[in-house]
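Q: this one's sequence-less:
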């Protein structure tokens, strides 16, 4: 893929050779769960704007919290061209590493690897008053391009593999390379969050208010909510965005719908919390936010992250259009989904041209059956 032209996204054909037919129901979800990384990243970016109100030592403390990766250097010139229409595209990732605090929250063995089990493309329209968010199901079968990790180790291309294998193979550089190959769109930035940071951030905000239209009972995610309005603490919020068999059809697609609803609730909460009149809350939020995210090197300082976050302040929950990349369940394996190429092309074309995503791009696609279970 060159900077001058973008080929059609590479994905496996639905009918390439015989496939074993899946037996029985979809598998029971892994107890490790996933997190609403867009929610965390959006909040992290937003509260970092407030860091400018602190003293000099606070600036240096927060600046030292931020971990960044030089994605541009690692990916080189073989990428889609940058948009020249005033829009921006950000890939928001979440890795489920089981080391440190994340192991206590997510379960599993230490050093058991990491996966980007939640991924969202955030498209900021020119003027940064509206955004479209495209969730990429982790179980989507794709063709992963050749890529390299942060240590320079290279990995050959692979066909018909799960989307989240890109991060497991080569970390953030491979994940960004795969998304750009899939969509034909250059990612201007990337943000990555983790279990522990997400939970702390919700607690520092004082919780997030949501309404559930039906009870949610999921022992695996330690979540027990009656129908009604709740102010979720960090542990409850993490349980909500991790649950999959507590609602809908038990698939990752249903969980994505819950995550999208929680994102809107969290954005609304960050706009209501009174941190400017509370210096301690201001510092706690900024400290947690900068510890929570890993960014590309262009956002790797308080100043640059604050400038970026300042551009998000004009986007409200109502100004965000959230969709899931169009897929259908794989008839050979109900635990996997296949990309609907024609519909997906409508989304990529719209974003490239800084246009709204048409309803026809997602009409009739698999959804997960959890829409409306949680509302902001």
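A: Noted; the coordinates are in hand. Note that this is a predicted model, so its numbers are computed, not measured. Numbering: from 1, shown residues only.
Q: can we go C-alpha only for contacts and neighbour counts from here?
A: Will do.
Q: ok, residue 356 - contacts?
A: Applying Cα atoms under 8 Å, 6 or more residues apart in numbering to residue 356 gives the contacts 132, 350.
Q: try 7 Å this time
A: For residue 356, the contacting residues are residue 350, by Cα atoms under 7 Å, 6 or more residues apart in numbering.
Q: What distance do you get for it to residue 89?
A: 14 Å (Cα to Cα, to the nearest Å).
Q: Residue 180 too?
A: Residue 180 sits at a distance of 11 Å from residue 89 (criterion: Cα to Cα).
Q: shared neighbours, those two?
A: residue 187.
Q: wait, residue 164 sits on residue 116?
A: Yes: under the contact definition of Cα atoms under 7 Å, residue 164 touches residue 116, with a separation of 5.2 Å.
Q: so how many other residues sit close to residue 95?
A: By other Cα atoms under 10 Å, the residues close to residue 95 number 24.
Q: residues contacting the closest residue to it other than its chain neighbours?
A: Closest residue to residue 95 apart from its sequence neighbours, by Cα to Cα, 6 or more residues apart in numbering: residue 116 at 4.6 Å. By Cα under 7 Å, 6+ apart, the contact list for residue 116 reads 93, 94, 95, 96, 164, 167.
Q: Please flag which of those sit within helices.
A: residue 167 (DSSP state H).
Q: Turn the contacts of residue 116 into CSV, columns for distance to residue 304.
A: Converted to CSV, those look like this (distance: Cα to Cα, whole Å):
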residue, distance to residue 304
93, 19
94, 21
95, 23
96, 26
164, 29
167, 25
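Q: one more structure, for comparison:
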């Protein structure tokens, strides 16, 4: 086969002298080739450079793909919601088509590995289903300008709905007990269902982390600053076993690894489980400030360390079970400045059934849940835009005005008032209070007096519902349901489609425990959170924990 120009430099009888072409330095017409022209060394260098560059690019891309696949393989996932109750509905988008994002973060006390037993002690609990000792709801506003975190103390008595474990098929019946037991009744999907059942807030995702995961994450972050006002040593005392082992001198310290876990687990040295939540909130705020200050998202090495730790440490609900989805979620959270982040604890009061437990604090707890449902900022550094509650607002002339998207009577009634069948149920029971007797009968009689002669009370069931709602099963009854709500003065935002009912159903909630006129409630305003929510702003660097006297040294 003849040698072509493309073959020059790769074939021949021996090395060529500098400046020659492959055929002895002559061009096609027999004249001498120009020095440096034709197919000389420069062309060969360019060709080899391109080849090497191509291999580097392919190799880097291949390594990147393998690393991405490796991170994905680290991630463990589970079903988002395994509960049977449906009390939460997806929020209405704002004017820009955005909706909030709600993430439930669960800290597991699992001792089902050597590492977790070494870090958490309590070897006798190895093999038992883990409990959810730390539970926080992270709310990212629809406009991505603010965020709120609400903790529920582990010993809060609530209604846990029926749950079915997706791994084993085991069915757990509904129960009224402390909330940390929800994790042991089928997994994080049951805890999510419990929160939705309690709050009416639709929760998009869950994440769980155990003792070992906290240590890995703390090490990857490189340390977080915490502060104590006195020397602290959380250790066993006579008559009070346990303790995290945390031992610090007064002042500010950078904690990481096992010491970070000790800080997050400390309870006795602060004086209560409620104050443990405050210490956890301080840690999270400090962590966010640390990550923001280091700009870790532009530091490739640190970001890879954090990605490795996070994917190994977290278990997440299946719809966010890839590195890309977790990264996208992190990027959304990153946009919120620290002074627009508010950490809180659910307002609570002592449980009348058990002095060691608490229950939600009625109206104050409900106000927190309403602010989350309506996407009202917990801080006052922004505005109240984003309220999608559909509740009436006062206008300048004293009349009630409602957003166009939720204006009353958006569908015509299908029947005349006297032909609308209405079932009224009593939903006034709460975790801390018994149901008010005869409420369904009282409100059904109000409807009869207003011309809804087919209204009747359902005395066979007593429910727990924070807010009064009107439900309907199908689109053809929407107008009827809105007509009933209008007659009782119930906001149109409380009219919901639900497959749990067979006809128009009014459930009288804990917000209407007395009287025959529905109580008007002003919508919450930005920053107007209850005083007993123990709020901490993310930009507040002055926070420092008081140490309970017996644990000072």
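A: Thanks, I have it. This structure is a prediction, so every number in the text was calculated from the model and none was measured.
Q: Just the TM-score for the two chains, thanks.
A: Scored by TM-score structural alignment, normalised by the length of structure 1, the superposition of the two chains gives a TM-score of 0.78; 316 aligned residues with a Cα RMSD of 2.4 Å.
Q: re the thing from before, out of the contacts of residue 116 of structure 1, which comes closest to residue 78 of structure 1?
A: Nearest to residue 78 of structure 1 out of these is residue 167 (Cα to Cα; 19.0 Å).
Q: I'd assumed residue 115 was in contact with the closest one.
A: Yes: using Cα under 7 Å, residue 167 of structure 1 is in contact with residue 115, at 5.5 Å.
Q: Please name the nearest non-neighbouring residue to residue 240 of structure 1.
A: residue 223 (6.7 Å).
Q: err, residue 130 of structure 1, not the other one
A: Closest to residue 130 of structure 1 by Cα to Cα, 6+ apart is residue 319, at 4.8 Å.
Q: Residue 85 of structure 2 now?
A: residue 161 (6.2 Å).
Q: And the residue nearest to residue 130 of structure 1, what's its match in structure 2?
A: In structure 2, the residue matched to residue 319 of structure 1 (TM-score structural alignment) is residue 340.
Q: circling back: and the buried ones among the contacts of residue 116 of structure 1, selectable in ChimeraX?
A: In ChimeraX, this line selects whichever of the contacts of residue 116 of structure 1 come out buried by 16 or more other Cα atoms under 10 Å:
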select :93,94,95,96,164,167
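Q: Nearest to residue 252 of structure 1 among the contacts of residue 116 of structure 1?
A: residue 164 (12.2 Å).
Q: Tell me where structure 2 has helices.
A: Secondary structure of structure 2 (DSSP H): helices at 41-74, 114-120, 188-199, 211-221, 257-265, 273-294, 300-313, 323-334, 362-373, 439-449, 478-488.
Q: Would you reformat these as a markdown table and include mean neighbour count and distance to residue 173 of structure 2?
A: As requested, the helices of structure 2 are arranged in a markdown table below (neighbours: other Cα atoms under 10 Å; distance: least, Cα to Cα, whole Å):
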| stretch | mean neighbour count | distance to residue 173 of structure 2 |
| --- | --- | --- |
| helix 41-74 | 13 | 33 |
| helix 114-120 | 16 | 29 |
| helix 188-199 | 26 | 11 |
| helix 211-221 | 22 | 29 |
| helix 257-265 | 22 | 30 |
| helix 273-294 | 20 | 28 |
| helix 300-313 | 18 | 30 |
| helix 323-334 | 14 | 33 |
| helix 362-373 | 21 | 25 |
| helix 439-449 | 20 | 26 |
| helix 478-488 | 23 | 31 |
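Q: Distance check, the most centrally placed residue in structure 2 against residue 288 of structure 2.
A: In structure 2, the C-alpha closest to the average C-alpha coordinate belongs to residue 103, at a distance of 1.0 Å (Cα atoms, centre = their mean). Between residue 103 of structure 2 and residue 288 of structure 2 the computed distance is 16 Å (Cα to Cα).
Q: Equivalent analysis for residue 330 of structure 2, please.
A: 12 Å.
Q: now swap in residue 129 of structure 2 and tell me
A: Residue 129 of structure 2 sits 31 Å away from residue 288 of structure 2, going by Cα to Cα.
Q: Then residue 109 of structure 2?
A: Distance of residue 109 of structure 2 to residue 288 of structure 2, given as Cα to Cα: 24 Å.
Q: Over to residue 92 of structure 2?
A: Counting by Cα to Cα, the gap from residue 92 of structure 2 to residue 288 of structure 2 is 29 Å.
Q: what's the answer for residue 258 of structure 2, then?
A: Counting by Cα to Cα - residue 258 of structure 2 and residue 288 of structure 2 are separated by 19 Å.
Q: now stretch 441-451 of structure 2: which residue numbers in structure 1?
A: Against structure 1, stretch 441-451 of structure 2 falls on no residues (TM-score structural alignment).
Q: and what of stretch 357-376 of structure 2?
A: Counting by TM-score structural alignment, stretch 357-376 of structure 2 sits on residues 336-355 of structure 1.
Q: Residue 88 of structure 1 touches residue 127, doesn't it?
A: No: judged on Cα under 7 Å, residue 88 of structure 1 makes no contact with residue 127 at a distance of 10.1 Å.
Q: more neighbours, these two?
A: Ranked by neighbour count (other Cα under 10 Å), residue 88 of structure 1 and residue 127 place residue 88 first, with 22 against 12.
Q: which residue lines up with that one in structure 2?
A: By TM-score structural alignment, residue 88 of structure 1 lines up with residue 101.
Q: how about the nearest residue to its match, chain neighbours excluded?
A: Nearest non-adjacent residue to residue 101 of structure 2, counting by Cα to Cα, 6+ apart: residue 140, 5.1 Å away.
Q: show me where the stretch 101-250 of structure 1 has strands.
A: 116-124, 131-135, 140-144, 147-148, 154-155, 158-162, 189-193, 208-212, 216-218, 223-225, 228-232 (DSSP state E, counting those that start in this stretch).
Q: Of all those strands, which one is nearest residue 260 of structure 1?
A: Across the strands of the stretch 101-250 of structure 1, closest to residue 260 of structure 1 is strand 131-135 (Cα to Cα), at 8.5 Å.
Q: What range does the closest one cover in structure 2?
A: Under TM-score structural alignment, the match for strand 131-135 of structure 1 is residues 147-151.
Q: average offset between the matching stretch and structure 1?
A: For stretch 147-151 of structure 2, the mean deviation from structure 1 after alignment is 0.6 Å (mean Cα distance after the TM-score superposition for structure 1).
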